[in-house]
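> This is the structure alone, sequence omitted:
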């Protein structure tokens, strides 16, 4: 008999907050590279192309390994994977602090990237497994705040990095990650075992590939990322060009836009908790993003109006990740494949992260900023098809739950 009551009744908010905190710390590892890019580039004498891979490494790993890592989470358990992932990021950050060669530093970023991907798949899977029934849906929705919160924290830590150097900042992050891994392993109970945990890996892969849910969530996340990063990836440059502000002011305005995305996460979580339908929130989010992107790139507006549209765009964008994370357990083929479903979603997210800035940058360079809005509008027929599929699956799941 299991004597651990948390395994029977589920954990409460403090443990969920601890798991979300692991995501926040992990997001800091994503954000620290752009923050230190110029200093690292000068110190190691890196070309811009080589230096950019210090940022892109996370996206490449996510685009390739999202679904496989999701299956790994389901096999070894989300708590073990979360702890292992934090340790991997800690090791990568510590080794990176002593790197004097571009190839070694890039290798440490690959190690960090694997840990980052493992954590952001394992943590929501862990929340779904250990949170009490009373708070599970809201906890899954609130998980989405990890990214904007972490990026905001690392931006606020910029003066600290200037004081202790980028190497000291890497070592500080390593210490935090390793300490947090120990705390997470001690405070969070083992997830309840699914009956299929030891089923054939080939059967798991076949079920994950055959089920429509993971593909729909991955597709929605991919299109969202293409649209979001087509705008946000060039936001500082766009603000400099269209508003005529300095680089420092553009960075500060971009940070405020990140905060708006976090506010959108929280508002969406509250709306879902009060009974709002996921599909309606997706329609509102994508529709608002499209209208705002047209205004940002094409409309002859004053600088203040353009920036206001940027804030509305990022606020509305905060709805999509919340809806995806909240619905992942529902759209999984079964309870033992929640990790694989989240892995599909994160793989789609990272594919979009790779495609969006690259295509938008090429279009802007060839035809100007106004052409980027046409690119975004061209995405929306595909978005509409995916949302119809999302709605159809939602209806099917509701009917299955009603008659089960």
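Received, thanks. None of the values given here were measured: they were computed from a predicted structure.
> For the rest of this, base every contact and every neighbour count on C-alpha atoms.
Will do.
> So in the protein, which helix runs the longest?
Secondary structure of the chain per DSSP state H: the longest helix is helix 370-403.
> which strands and helices sit next to that helix?
Applying 3 or more C-alpha pairs under 8 Å, 6 or more residues apart in numbering; DSSP states H and E, one finds that helix 370-403 contacts helix 212-232, helix 278-297, helix 319-331, helix 338-367.
> next, the one to line up against it:
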């Protein structure tokens, strides 16, 4: 087996781990009606089965980056996959609501480890253009997983039920863990002790992460991306004519994946990853401006989500672009995980509140403010990097 083929196989397996992590969200979100029917007496709290993973990520994302960088991403990734697989197999027993909720809380730890450790490994085993393509591939894991769960998962639920669906996810997670273990992926880490695991470690992780304009930049931009991505994906299809709602909702994330795949590797040859991110935000503002000028909303939806693919691919490529060591990359991916989960938690309530208190124009205006703030934050962080601040 040649070295190039071995690296390709490893990247694909690590991406598959990401698909498993994203399915930890999708397995509740996609067959949500079936999950709600499983717990009819807890309808008012059923949404927590989905969002509790985001709560874990928002609280512990930065700390997970520090632990991954210092302990080692390979072992942690396999542990996260095994834990996630075991939890899915347990969930196949259809436990009571509060036990299911507790299992989802633990599953949040599994998810967090995977989405920090896997891209850290990808960034370490690839170089140059190969790394750019690999990081763009990684950036598609969430959208691809949701699409696969809709196309393949829902028919499984309809034919065999939720227990089979959860069990299949658990088995696949365990198989991926075994295959990654057999690959024996190793990376060089900075020699440092892990130290205290208490409150002081949590504070130190946040200080080390967010004081650095190199480590924090991808995550800070990612916050503004996630603040609007899931929320607009939920809100915009409902503003369309009924016959267009479902097809546009399916095309929106697909447009971002396609443009990210096609354009980001090419753009990274001529501009920095952060410039690609800001280009995506700027074109997003242009899409909203076109809506104010009368461009039909379905076209605006596709345009907006297509150019957000630049933010998606550019943000993940920015981590190894700005950070050379595995420890710094792990911290940066931890910041992406933390900021992304925070954005997912806040985005829908914030934009719905703006929409209800104003109108559609007010909501789009808020999105423009978020994107301007994202571009300003990236320009400010770039200035600090040029000043030599580490």
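Here it is on my side, so go on. Small disclaimer: the values here were computed from a predicted structure and weren't measured.
> Any idea how far the longest helix of structure 1 is from the middle of the chain?
Counting by C-alpha atoms, centre = their mean, to the nearest Å, helix 370-403 of structure 1 is centred 19 Å from the centre of its parent chain.
> any chance you could map the helices in the stretch 51-200 of structure 2?
Ranges of helices in the stretch 51-200 of structure 2, per DSSP state H, counting those that start in this stretch, are 73-91, 97-125, 128-139, 141-148, 154-160, 162-183, 199-210.
> As TSV, these with mean neighbour count would be great.
Shown next, in TSV, are those (neighbours: other C-alpha atoms under 10 Å):
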stretch	mean neighbour count
helix 73-91	23
helix 97-125	23
helix 128-139	21
helix 141-148	19
helix 154-160	14
helix 162-183	19
helix 199-210	16
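> for those, which one sits closest to residue 227 of structure 2?
Residue 227 of structure 2 lies closest to helix 141-148 among the helices of the stretch 51-200 of structure 2, at 15.5 Å (C-alpha to C-alpha).
> Can you state the mean residue-to-residue distance of the closest one versus structure 1?
Following the fit onto structure 1, the mean deviation recorded for helix 141-148 of structure 2 is 1.1 Å by mean C-alpha distance after the TM-score superposition for structure 1.
> again with stretch 15-22 of structure 2
Its matched residues in structure 1 lie on average 1.5 Å from stretch 15-22 of structure 2 after superposition (mean C-alpha distance after the TM-score superposition for structure 1).
> Read off where that stretch ends up in structure 1.
Aligned by TM-score structural alignment, stretch 15-22 of structure 2 falls on residues 20-27 of structure 1.
> what's the distance between residue 377 of structure 2 and residue 223 of structure 2?
11 Å (C-alpha to C-alpha, to the nearest Å).
> Mind checking which of the two has more residues around it?
The neighbour comparison of residue 377 of structure 2 against residue 223 (other C-alpha atoms under 10 Å) goes to residue 223, with 24 against 15.
> Could you tell me how far that one is located from residue 209 of structure 2?
Distance, residue 223 of structure 2 to residue 209 of structure 2, using C-alpha to C-alpha: 15 Å.
> repeat for residue 77 of structure 2
21 Å.
> Check residue 67 of structure 2 too.
On the measure of C-alpha to C-alpha, residue 67 of structure 2 and residue 209 of structure 2 end up 12 Å apart.
> Mind listing the shared neighbours of these two?
In terms of C-alpha atoms under 8 Å, 6 or more residues apart in numbering, residue 67 of structure 2 and residue 209 are not both contacted by any residue.
> And stretch 214-229 of structure 1 against structure 2, how far off on average?
Looks like 1.8 Å for stretch 214-229 of structure 1 (mean C-alpha distance after the TM-score superposition for structure 1).
> let me redo that: stretch 346-354 of structure 1
Mean for stretch 346-354 of structure 1 is 1.1 Å (mean C-alpha distance after the TM-score superposition for structure 1).
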